[in-house]
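# need a 3D model of the following:
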Amino acid sequence: MEFDTIAAISTFPGEAGIGIVRISGEDALEILSRIFRPFKKKDIKAVKSHTIHYGHIVDPETGEVYDEVLVTVMKKPHTYTREDVVEINCHGGIVVTSKILELVLRNGARLAEPGEFTKRAFLNGRIDLSQAEAVIDIITSKTMLANRYAQKQLAGVLGQKMRELRDKIMGLLSHLLALIDFPEENVEELEKSEIKKRAEEILKDIEKLIDASESGRIIREGLKTAIIGKPNVGKSSLLNALLRQERAIVTDIPGTTRDVIEEYMSIKGIPIKLIDTAGIRHTDELVEKIGVEKSKEVLAEADLILFVLDSSRELSKEDYEIFDIISGKNVIYVLNKIDLPKKIDETELKNLVGNGIIVEVSTIKGLGLDRLETEIYNLVFKGRVSAGEEDIITNARHKEALMNAKKYMESVLEAIEKGFSEDLITIDVNGALEEIGKITGETATEDVINQIFERFCIGK
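Model prediction:
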């Protein structure tokens, strides 16, 4: 495919040691030859690919020297975009990089749109759509674990998995089409049980990926973890203890926390969004009442709840009410203040919790925090996947496509059970095939592709 020549600043704007202006397209070398004066006189268009050259950027109209630079020349097809690519490494700073970019644009380039360099890499067949999305995931990753999964996706692990799945679906579709097109020929027919077996295997593969997607979403976006409980049980102290810093105000006065406090931390590579909430209780004080309502809103949206109980006090009416509110949620019951004499009825607590996880801690003494972090980590993966697996789905768009493919394969199995003809079954098989193709880009619409690359920064 042929495109015009684009340019953009690829480094963060502001003061820095270096800045990079990137150019990609058919005229990249021609534009460079107009504005670059190499220290050793040479035809910059004729130099070897993937070489670096020292010189100055000069305005060809006025002769003004803009900056002393190093220029990297990379010739197609072995480049990021599979086009001729030039990178001008200049001094950092808004003024220098902006002036050089302006000069490049005046000499024939167009300002790149967000993500257009990566979009060209996709459209020119260098990477698939899932790999392109991995680029933005690498840039926005909050932990090394999230970065590692994004790096695997960029390396093509997910794309290969999707191609293997597409091959299985294509195999099923080919046999079904053969039965339709050559009903009287000596074609190896799949028995009904064999067709069903293949469809079930495909469905099982899709379901495995979907099961791993929740863990993947958390790795990518973070685990929304709400710390709740009645006033003065140590919620803010728990936040401070987990963060290893004094982030929230702690006093002996009930109702000190009036608003929601949010902070990020990492547990074994998993980004955790800790949310400290106002103590949940009945109150007539207006500000505290608003805080309690916000706490309930956060509770409804949380992936995980840390329900803090005070082991030095008996269970109260407010505790029982919170037990009712959190019913059906993912909860870890944090029994705080174990450094004080216990007054809570542990038998009653275990009856209320059932098979739930109870972790005893002392935020003052720093006891039990390691175990709490381990339990949070284990709850993320729920025993279904490990941090070393490669087929974790971290992207909501990919999960949606897999969910749609699952529905199509379930319809295939239903059609087989009801004895529908092969031509009707192929409709749903084709639907599953199209959904899997959306992940790697083979069947993604132009609107979807544009929406993906709009999330990128200009210059990437």
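# going by C-alpha atoms from here, please, whenever you check contacts or count neighbours.
OK.
# and Val73, how many neighbours does it have?
If you count neighbours by other CA atoms under 10 Å, Val73 ends up with 24.
# and it, what element?
Using DSSP states H and E, Val73 sits within strand 65-74.
# list the buried residues of that strand.
By neighbour count on 16 or more other CA atoms under 10 Å, the buried set for strand 65-74 is 66-74.
# over to stretch 208-227?
In stretch 208-227, the ones that count as buried by 16+ other CA under 10 Å are 209-210, 212-227.
# how deep is Asp319 tucked in, by neighbour count?
19.
# sequence B follows; please return its structure for comparison with A:
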Amino acid sequence: METAMQPERNDTIAAIATPPGSGGIGIVRISGPRAKEVLARMFLPMSALVENFTPWHLHRGRVIDWNGEALDDALAVFMPGPRTFTGEDVAEIHSHGGAYLVQAVLESAIRYGARQAERGEFSRRAFVNGRMDLSQAEAVAELIAAPSREALRYGFNRLDGLLGQRTLELRDELEILRAQMCLAVDFPDEEVEGMEPAALCEVLDSVMLAVRRLLAGSRRAQIAQQGAQVVLAGAVNAGKSSLLNALLGRERALVTDIPGTTRDFLEETCLLDGLPVRLTDTAGLRDAEETVEQLGVTRSREKLSHADLVVLVLDGARLGDEGAAADACPDPAACEVLEAVGDTPLLVVWNKCDICMPKVFPPRWIGSRTCCAVSALSDTYVEELAATLRAVLLGGSAEAAPEDGLAPNARQSLVLENALRELEGLRADVVAGQPYDCCAVRLDLAASYLGEVTGLSSPAEVLNSIFAQFCIGK
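Below is the predicted model of the structure:
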């Protein structure tokens, strides 16, 4: 399998490292064997004592263009490799942040011997030069695009190498299994200790559990990165619109005592302690007679199928003590929601608890589902509800709790799923008594997939696709 483990080019690159537009400071970054030479040609230190750039020190001076004319009073720093981001010699010029000025500084660097960097080329050089694995390189872009504190945490843990280290540990366990299989295949008649099928399955079970835990974190990472779709559903007049307003902290949805006031879904975005959430208020579920309300109810049912979390809002004032003590759900709309959600996470909210807080709580028919009480109109327990919403959204899967902070992205999740599928097939083959030399094929594939997380066995086209999504200055 072709990999990009050696630098494709040994030239010097330059790019603007700060966002487009005007700002207080603009940074032009230069990386490569001629970084110091380019810097010396385009930057004149103010102090006559500076004859050679002291590594890792900021120097004040004038940036000059290719005609020798001064562009700006700026700061410059030279950082020798290999202990730099790219592993190469790196120079940076920190000028004032005018859009034209920063572009002029970049053009000077290019005129004096650098080349315009491609998208993600700095990070790719860091990967190629062994300064970071592929999961860390991806984390650079994810940190830049992080929309929430949770996304920052997951991205930073990947940047710190935690995910790459864990997958390499699992790959090493598979390498030990491979060695044991080779012993059994190469020396079948010798007194060489090989791994029995039962012991082999025990190791496979351990590795598969660890992979499932990593995959359990992928849903959390996706929600932290992209936000979660939370759908408020239930009967008419249950208080869904009031609950939306309470969570938003402002009057966004129209609230009346007239059943069927909400005739179409309404979406608003909010943050739950740093977690981005799209709240969707839907029309009450019932057999509507009016055409417009019928369309709204149909859309409500469609929204249920696309939710990351469904909040079933109950009208506590209408259900009362009898509804809470019942063994079967007494609310037709609630019954419909419970049937429709399937495997989608569900949170049951007993609204209007200021009117009726039942003696039996949570209601018997809710079973083991998460339930909380709230009064949307009086803001009672609304903060507790928001905390519960966040906890349910970031909760683990039923199969395995996610490893804290180890949340693979979509690409990493895909290769982990492929590895898990091969391991499950391998275990089935071992239990069925298949020869070890046949089983080793699946083991090799699983190890290769795990290696793709860190880039050990990633095809060049995969690397090209990943780094093409980066910004030019990173």
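# let me know the closest of the buried residues of strand 65-74 of the first structure to Lys418 of the first structure.
Proximity of the buried residues of strand 65-74 of the first structure to Lys418 of the first structure was ranked by CA to CA; the top entry is Met74 with 59.0 Å.
# hmm, back to that, can I get the buried residues of strand 65-74 of the first structure in JSON lines including distance to Gln160 of the first structure?
Output for these, formatted as JSON lines (distance: CA to CA, whole Å):
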{"residue": "Tyr66", "distance to Gln160 of the first structure": "46"}
{"residue": "Asp67", "distance to Gln160 of the first structure": "45"}
{"residue": "Glu68", "distance to Gln160 of the first structure": "44"}
{"residue": "Val69", "distance to Gln160 of the first structure": "40"}
{"residue": "Leu70", "distance to Gln160 of the first structure": "38"}
{"residue": "Val71", "distance to Gln160 of the first structure": "35"}
{"residue": "Thr72", "distance to Gln160 of the first structure": "32"}
{"residue": "Val73", "distance to Gln160 of the first structure": "31"}
{"residue": "Met74", "distance to Gln160 of the first structure": "28"}
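# and which of those is nearest to His56 of the first structure?
Glu68 (4.5 Å).
# name the nearest residue to the equivalent of the closest one over in the second structure, ignoring sequence neighbours.
Using TM-score structural alignment, the equivalent of Glu68 of the first structure in the second structure is Asp73. Closest residue to Asp73 of the second structure apart from its sequence neighbours, by CA to CA, 6 or more residues apart in numbering: Arg62 at 4.8 Å.
# which residues in the stretch 151-300 of the first structure form strands?
223-228, 261-267, 270-276 (DSSP state E, counting those that start in this stretch).
# deepest-packed of the ones you listed, please.
Comparing the strands of the stretch 151-300 of the first structure by mean neighbour count (mean count of other CA atoms under 10 Å), strand 223-228 ranks first with a mean of 26.
# report all helices and strands that that strand contacts.
helix 235-243, strand 270-276, helix 286-301, strand 304-310 (3 or more CA pairs under 8 Å, 6 or more residues apart in numbering; DSSP states H and E).
# longest helix in the first structure, please.
In the first structure, taking DSSP state H as the definition, the longest helix is helix 192-221.
# just checking, what packs against that one?
So helix 192-221 of the first structure, by 3+ CA pairs under 8 Å, 6+ apart, packs with helix 144-154, helix 157-181, strand 270-276, helix 369-381, helix 396-417.
# can we see that at 10 Å?
helix 129-140, helix 144-154, helix 157-181, strand 223-228, strand 270-276, helix 369-381, helix 396-417, helix 422-440 (3 or more CA pairs under 10 Å, 6 or more residues apart in numbering; DSSP states H and E).
# chain center to the longest one, what's the gap?
What that stands for is helix 157-181 of the first structure. Chain-centre distance of helix 157-181 of the first structure: 28 Å, with CA atoms, centre = their mean, to the nearest Å.
# where does it end up in the second structure?
Residue span in the second structure matched to helix 157-181 of the first structure, by TM-score structural alignment: 162-186.
# now the first one
Helix 129-140 of the first structure corresponds to residues 134-145 in the second structure, going by TM-score structural alignment.
# flag every buried residue along that stretch.
Neighbour-count burial for stretch 134-145 of the second structure [16+ other CA under 10 Å]: 134-143.
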